[in-house]
Structures are given as C-alpha cells and as structure tokens.
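> sequence-free structure coming up:
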C-alpha cells in the first residue's frame, strides 16, 4: 500500500512538471517558427498555434492543474512520507527521539516534498522547456489540449468567477492574452541576446536602430535645404548634365523660380535616354529635338518634417519612389530625404564610389574636429558623444548656436555635457567646424603640463 502511495506522489510531481513544461515552452516558443511548421504541414504545430492564440485559456488550465496537483501532493505526500520517516525514527534507540518522532517526521516530509515539488516539478522542467521550447511545445501540446477539452467546464467556471471578481474590483478583463513587448522591452531583449553572443555588435545596432525607427522624425535625417541641389525648370541640357556631373546625384529636384515651388524631380536615367535619342537622330541625319525638362519630370512626394521615419519608409515603398521633399507647417521646403537616408538610419553610413568620406581630424591631445553639419544622432552613435536634449536642433552646428544663443566667432569656447566645444571655423553665418574635447582628458593634459614645469 505504501509503495502505491509513493508512486502516486511521484506521479503528481510528474504531472506538475508537465504543466510547468507546457507553460514555459509556449511562452518561449517563436510563433513565427510555429507558423512555418504549420505551412510545412506539421499537424502538432497546428495544435501549438491554437494554444498560442488563446493564452488566457492556457494559463487558466495550467493554473488549475498546478493547484490540484499541489493540493494532492500536500494531502497524500505529507502523510505518506511522514509515516515512512516515523517508522525509521522508531528504530533509533533513544526515548527522547521517540517523543518528537512525529514532529521530526512531519518536518522532514514537508522539506522532502518541497524539494521534489520545486526542483523536479518546477525548476527542471522550466529550464528544459526554455532551452528546447519548440520540441517541448510540439510534444506536450496535444495531451494538454485534450486536458483542456476534458476540464473545460471547470476552467470556464473558475475563469468566470475570476472575471466577475475583477469587474467588481474595477480591474480590466480584456480578452486575449498576448505576448506583446514595448519598444523599450525589445531593446532590453536585444541587449541580453547580444550579451549571450546571439548577435554581434553590428547586428545588435541594426536591430536596435530598426526598433527606434518610429521614434525618429524626418527632420532628423533629411538633407537640409542649403545642401539641396536643384535645377530650374527652364535649364538647358548642358546645364542639366553639368549639374548632374558636379553634384554626382542620380536625382535632382526641378523648381520654378525657387525651391518652394518644386515642379518634380528628374532622374539621370531619363537624361541618358535623351542623349541616346540625340545620338540616334544624329546618325540618321536628323536634327535634335528641342530639350525640355517638363516632360521628364516625376512627381515628388511631399512629407511633413514631423513624420516618423518608419511611416516615411512605408510611403516611399508604396509610391515606388526613393525621394521626398520635407516641408514645415507653413509649406516651406526645409530639405530633402531619400530612401538611402532612411536605410542609413538603420545600418549606418552607406558610401558609394562617388562619396567623399569625411572623417573627423584627431589632434595629438585627443581632441577631434568635426564638420558642424554632422547629425547629432551620428555624433552619439558613432563617437559616443552624448549631447543634452536635442529636440531644438539636429546638427552639431545647431547645438552650438542653441547653446550660445548668438552667432559666434571663430575661437568661441564653452563647456557642456562633459565636453569642451570650440568653434574652429565659420562660413559666413554658418558654423563650419567644431573642435570637441573631453574635459577629463583636458584636465589630465593640463596637470601633466604643470607637473613638467
């Protein structure tokens, strides 16, 4: 009889382990992988997919199962183990032990059951399920689904009772338990995965940048208006070719009067077709057709400066274009943004054969001289120079003007955010180059100079 009770105790521990394995495997398994298995025709994957679609029911079923097995262990296991231990204690030839044998046996039984329950009924299956979530989920889904169908009445009764109590307490009981992570939580998960070696540094940066894409506004990545190259609508073919050659761009805005009256944009391929047509006509002895830009124009997308970059990417893809003009609330053109600008926000700077790579000049004392048009985000991500809240400016030059509050001269110096900033060069009313040096490094260098005297 005792051996049957011991077997029942071990069975209850095993059942508890089963419920723990089900819960943690379904939490850890990748839904995308399960969808892939369903498409491949794996029958067990369909059961897993159904369970993932109703996690409220899964959690309730697991809770009912764990609670019942725990109660069973408490009722059956404690008495069974206590009686066994009491028999062993009775063999000890000390009357003092006999007096407290009952209390000792109960204490040891409780400790033994706790060990069995926690280690073999919870921790071991939990760890195993998290490590091999897919295999465990596929293995346990079908029997667990049968259990849910069998005890549906009990689960529904308990869920209904809990829902009524929650409503009475004013607690929301929204249907559908979903494992949704916020952007911040996803960033933490990526960081943890990187620490475990699942991503290298470059992959981690790309994933984090993609997560942050909805937080970045178009004005932060656009080419500012002073750097935008364009063509007048009445430009000649020679002027068009010269502008394409000097700017080394594949697309150019075309305006009527000023950039605020943009007529569209022209692609270098369209100009090449014009040149090819002229060559053919020359070979046939025909005069060239009169060149006009208007028939070659493509519609340009216009977006507000506050538009999230993630939405801009969707719109560029939907419109099959790689260029958009950026306007403020008054309709004034502030700059230009391309698909390449969006991609660079995710993967970092992209250089082609024509790009001139401008790297900061590093001085002997560790200070660096930057082009003031450098984006603040690039300054932070590439050089780990964190500036104060930059909602009021997008570039290093903008930060200098915002901090000083007046138009500086060359040589103007100020300290901020642990760095010393020096205006190295002005281009009329624009800050052209800025020297940045860590204040700690500056103090060390100063101390070394004084010590050398």
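Sure thing, it's come through. Every value quoted in this text rests on a predicted model; they were computed, and no experiment measured them.
> from here on, just use CA atoms for contacts and neighbour counts.
Will do.
> any buried residues in stretch 58-78, and which?
Using 16 or more other CA atoms under 10 Å as the test for burial, stretch 58-78 gives 58, 60-66, 69-70, 72-74, 76-78.
> also stretch 317-336?
322, 323, 324, 325, 326, 327, 333, 334, 335, 336.
> out of the residues you listed, which are inside strands?
Of the buried residues of stretch 317-336, the ones assigned to strands by DSSP state E are 323, 324, 325, 326, 327, 333, 334, 335, 336.
> nearest to residue 206 among the buried residues of stretch 317-336?
Residue 206 has its nearest neighbour among the buried residues of stretch 317-336 in residue 322, at 20.7 Å by CA to CA.
> what about the strands in the stretch 151-300 of the chain?
For the stretch 151-300 of the chain, applying DSSP state E, counting those that start in this stretch gives strands covering 223-224, 230-232, 251-256, 258-267.
> how far does the last one sit from the chain's center?
Average the C-alpha atoms of strand 258-267, do the same for its chain, and the two points are 36 Å apart (CA atoms, centre = their mean, to the nearest Å).
> which positions in it come out as buried?
Within strand 258-267, the residues scored as buried using 16+ other CA under 10 Å are 259, 262, 263, 264, 265, 266, 267.
> do I have it right that the fifth one meets residue 259?
I take that to be residue 265. No. Using CA atoms under 8 Å, residue 265 is not in contact with residue 259; the gap is 11.3 Å.
> roughly how far does residue 144 sit from residue 275?
Noted for residue 144: a distance of 71 Å to residue 275, by CA to CA, to the nearest Å.
> who has more neighbours, these two?
A direct count of neighbours by other CA atoms under 10 Å for residue 144 and residue 275 places residue 144 higher, at 21 against 15.
> tell me which element that one falls in.
Assessed by DSSP states H and E, residue 144 sits inside helix 133-150.
> quick one on the thing from earlier: in a markdown table: the strands of the stretch 151-300 of the chain, plus distance to residue 383.
Below are these laid out as a markdown table (distance: least, CA to CA, whole Å):
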| stretch | distance to residue 383 |
| --- | --- |
| strand 223-224 | 21 |
| strand 230-232 | 32 |
| strand 251-256 | 31 |
| strand 258-267 | 34 |
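> what about versus this one:
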C-alpha cells in the first residue's frame, strides 16, 4: 500500500477510534436527568442518548468492538505502511536490509502507538469527560446507528459475557448505578461541612433525612384509594393528561399483567417522560408497553428497609401490600423525603 493511501487511512482509523472512545465515556459521564428533560422537550439527540444509557451494557460493548476494529486496522495498515516507507531510508544510510527493516518497524510501532494513545484515546476521553452532555448529544445518534447495524454481533457477545459473569457470581447490569449508602452520604455531608461548602442548617437538614425513622410504611403511604392509575391500553396523550391533572409524573397501571408460567406479573408504572417521548416520535404506544416493574413491600416494612429496596430496584415507587397480599397503598421516594424533611412530620 502506498503512503498516499496509508496516511489518510491512518487518520480515519485514529478518528474512528477517538469517536468510539468519546462515545463510551460520554454515555457514562452524562447526567441522565438533564438528557431526559431535553428529550421530553423534543430533542431527538437527547432521546437517542437516553435510549443508549438504558442499554448501557450493549452500548459499551459496541464501543469496545469499534475500538478493537480501529486498533486492529492501525496494526494491519498503518504500521506496515510507515515501516515500508522508512526501511529504504535506513538502508540507504548504510544499515543492512534486515537491520533497516527492524529499526523502521520499531519507529513505526512507536509512532502509531503514540498517535493512537493521544489522538485515539486520551484527547477524546478528556473532551467527553469535560463536556459529557454536549458530547453525548453529538455522538449518540451516529453511535446508536452503528450499534443498530452490529446489534446481532453485540447481543451474542453480551450473552456470552453475562454467562461468564453469572458463573463467578456477578449479576450482569445494563444500566449504571449511582446509588450511595447512608454511611457514604453522611461522610460526604461531614466533608462538605468541614470544607465550608454547605451551611450548618443544611447540614442538620441532610442529617435528618439520612437518619430515617423506623416507623412502618402504613404511616407514610398513599392509601389505595388515592393511587393515580391508567389502564395498560392508555395512549401517551392520556398518560400526559393524567399527569397534568394529578401532578404525578409516575403513574401506576391497573392490573398486574401476566408473568412467566401464566402467573400474575409484578405491578407496573409508567413515567410521563416516556409518554412525552412516544408522543414526540408520533407513536401511539400503549402505556403497557412503556411501563416498568414496581417492587412490592409489606405494610409493616420499616422506612429505611423500604428505601433500600426501592434503591436496589432503581424504582421511585413501591406497592404496599397488606397481610393478605392485597394492595393497600403506594409509597414513593418523593413523598417519603418530603415527609422526612418536614419538621412536624419527622
């Protein structure tokens, strides 16, 4: 291959590698709530980014596949082209042909490695971390297009990876968890107070929230008669209208659906954000297809244990069941925190 072809191809491979690296770090570093708000306002790039974050494991596999392909391309194309160009130079300088080729190969390897690390790795990584939302809005649409094309390959690789993880006792995850334990949050509060980042009244307020009482859920839950719900067949516009009328962003679905083996499925809820996204795309997807499972809790569950359960399921709602297993109310993290932070309710 001639130098006139090898150099442009090398630059394309470096830029491709940088694209996948930047996309990978942007998806991990971007703040999902900001993207969800932008998506609800009609941003297609934000909607694409949110969809990528929801299947983060698959997207990261796509990034690694792209990086691997570009790296192999650099090894197969760039290094031989540069080495073949430099070999005659060193040979004319008096080195034997074998020695000239060895020196040229080492220099070509060093040059390609340097360019790969700086242009293909470090620069795009730093850019994505410094401006995660901006970079993910730019990169998510084409990156989603790439993963769509290679999705069968990625699904196979991901399945094999998940099997290996389960064999060593590690449950696979498709989304990034950012939850913190109460002990970690207390340490953050104390460190922030020591550095003067938050005032003393705010410190006491945060400590009160972290020191949740051991009162049972039945004292804090929304009674079953006050639960806002829609049928699984509700259109996105009906979900949005219900949210506007009630002020709730998370709305329960009526009925349990069908789980494995014909058993009743878990309770489900639909977020108005997903309804806005479906409407923005011109779809009439029923609420049942937009819904997410909701964990169930008993009425006697302590508040701290309920919070831990909701965090483990990454859910803001929990259905409260009575002693006979029938629903008696609904608990939400929003209402729970409001109760804890109100002095006359703490």
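Perfect, thanks for sending it. Nothing here was measured: the structure is a model prediction, and the numbers come from that model.
> if we can go back for a sec, could the ones in strands among the buried residues of stretch 317-336 of the first structure go into CSV alongside distance to residue 117 of the first structure?
Shown next, in CSV, are these (distance: CA to CA, whole Å):
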residue, distance to residue 117 of the first structure
323, 62
324, 63
325, 65
326, 63
327, 65
333, 68
334, 66
335, 65
336, 64
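> I'd like to know which of those residues is nearest to residue 369 of the first structure.
residue 335 (25.4 Å).
> the closest one against residue 303, yeah?
No. Judged on CA under 8 Å, residue 335 of the first structure makes no contact with residue 303 at a distance of 10.3 Å.
> okay, and the common contacts of these two?
Common neighbours of residue 335 of the first structure and residue 303, using CA atoms under 8 Å, 6 or more residues apart in numbering, are 325, 326, 327.
> I'd like to know how many residues surround the closest residue to residue 117 of the first structure other than its chain neighbours.
Once flanking residues are discounted, residue 117 of the first structure sits nearest to residue 13: 6.0 Å by CA to CA, 6 or more residues apart in numbering. Each residue near residue 13 of the first structure was counted by other CA under 10 Å, and the total is 25.
> in contact with residue 13 of the first structure, which residues?
Contacts here follow CA under 8 Å, 6+ apart; on that basis residue 13 of the first structure touches 69, 73, 116, 117, 120, 121.
> is it correct that it falls within a strand?
No. Counting by DSSP: H, G, I helix; E, B strand; the rest coil, one finds residue 13 of the first structure to be helix, located in no strand.
> need the counterpart of residue 282 of the first structure in the second structure.
In the second structure, no residue is paired with residue 282 of the first structure according to TM-score structural alignment.
> burial check on residue 282 of the first structure, number of neighbours?
Residue 282 of the first structure has 12 neighbours, counted by other CA under 10 Å.
> residue 240 of the first structure versus that one, what's the distance?
Relative to residue 240 of the first structure, and taking CA to CA, residue 282 of the first structure is found at 20 Å.
> and residue 173 of the first structure, by the same measure?
Residue 173 of the first structure sits 64 Å away from residue 240 of the first structure, going by CA to CA.
> who's more crowded, the two?
residue 240 (19 against 11).
> correct me if wrong: that one contacts residue 246.
No. In terms of CA under 8 Å, residue 240 of the first structure does not count as a neighbour of residue 246; the distance is 10.1 Å.
> what sits against the spatially most central residue of the second structure?
Closest to where the C-alpha atoms of the second structure average out (CA atoms, centre = their mean) is residue 53, at 3.3 Å. By CA under 8 Å, 6+ apart, the contact set of residue 53 of the second structure is 27, 28, 32, 59, 175, 176.
> now, of those residues, which are buried?
27, 28, 32, 59.
> next, format those as a markdown table and append secondary structure and distance to residue 198 of the second structure.
Below are those laid out as a markdown table (DSSP: H, G, I helix; E, B strand; the rest coil; distance: CA to CA, whole Å):
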| residue | secondary structure | distance to residue 198 of the second structure |
| --- | --- | --- |
| 27 | helix | 30 |
| 28 | helix | 28 |
| 32 | helix | 25 |
| 59 | helix | 37 |
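> now these as TSV including distance to residue 331 of the second structure?
TSV is the format used below for these (distance: CA to CA, whole Å):
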residue	distance to residue 331 of the second structure
27	31
28	30
32	23
59	33
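> so which two of those are the farthest from each other?
The widest separation within these, taken as CA to CA, falls between 32 and 59 and amounts to 15.1 Å.
> so residue 345 of the first structure is in which element?
In this structure, residue 345 of the first structure sits in helix 339-347 according to DSSP H and E.
> would you mind measuring from the nearest residue to residue 217 of the first structure once chain neighbours are set aside to residue 216 of the first structure?
Nearest in space to residue 217 of the first structure, with sequence neighbours left out and distances taken as CA to CA, 6+ apart, is residue 308 at 4.5 Å. According to CA to CA, residue 308 of the first structure and residue 216 of the first structure sit 6 Å apart.
> now do residue 44 of the first structure
Distance from residue 44 of the first structure to residue 216 of the first structure, by CA to CA: 42 Å.
> again, but for residue 152 of the first structure
Applying CA to CA, the value for residue 152 of the first structure to residue 216 of the first structure is 47 Å.
> same question, residue 7 of the first structure
Relative to residue 216 of the first structure, residue 7 of the first structure is positioned 61 Å away (CA to CA).
> more neighbours: which of these two?
Neighbour count, other CA under 10 Å: between residue 7 of the first structure and residue 216, residue 216 has more, with 17 against 12.
> quick one: that one and residue 309 touch, right?
Yes. Counting by CA under 8 Å, residue 216 of the first structure touches residue 309, with 5.8 Å between them.
> out of everything not next to it in sequence, what's closest to residue 252 of the second structure?
Leaving aside its sequence neighbours, residue 252 of the second structure sits nearest to residue 269 (CA to CA, 6+ apart; 4.0 Å).
> how many other residues sit next to that neighbour?
Using other CA under 10 Å, residue 269 of the second structure has 25 neighbouring residues.
> how about it, secondary structure?
Of the three states, residue 269 of the second structure takes strand under three-state DSSP.
> how is residue 319 of the second structure assigned, secondary-structure-wise?
Using three-state DSSP, the structure places residue 319 of the second structure in strand.
> in strands, which of the buried residues of stretch 58-78 of the first structure appear?
Assigned to strands by DSSP E, none of the buried residues of stretch 58-78 of the first structure qualify.
> what comes up buried for stretch 107-122 of the first structure?
Using 16+ other CA under 10 Å as the test for burial, stretch 107-122 of the first structure gives 108, 109, 110, 113, 114, 116, 117, 120, 121, 122.
> nearest to residue 380 of the first structure, of these?
Nearest member of these to residue 380 of the first structure, counting by CA to CA, is residue 122, at 44.7 Å.
> is it true that that closest one touches residue 17?
Yes. Counting by CA under 8 Å, residue 17 is a contact partner of residue 122 of the first structure at 5.8 Å.
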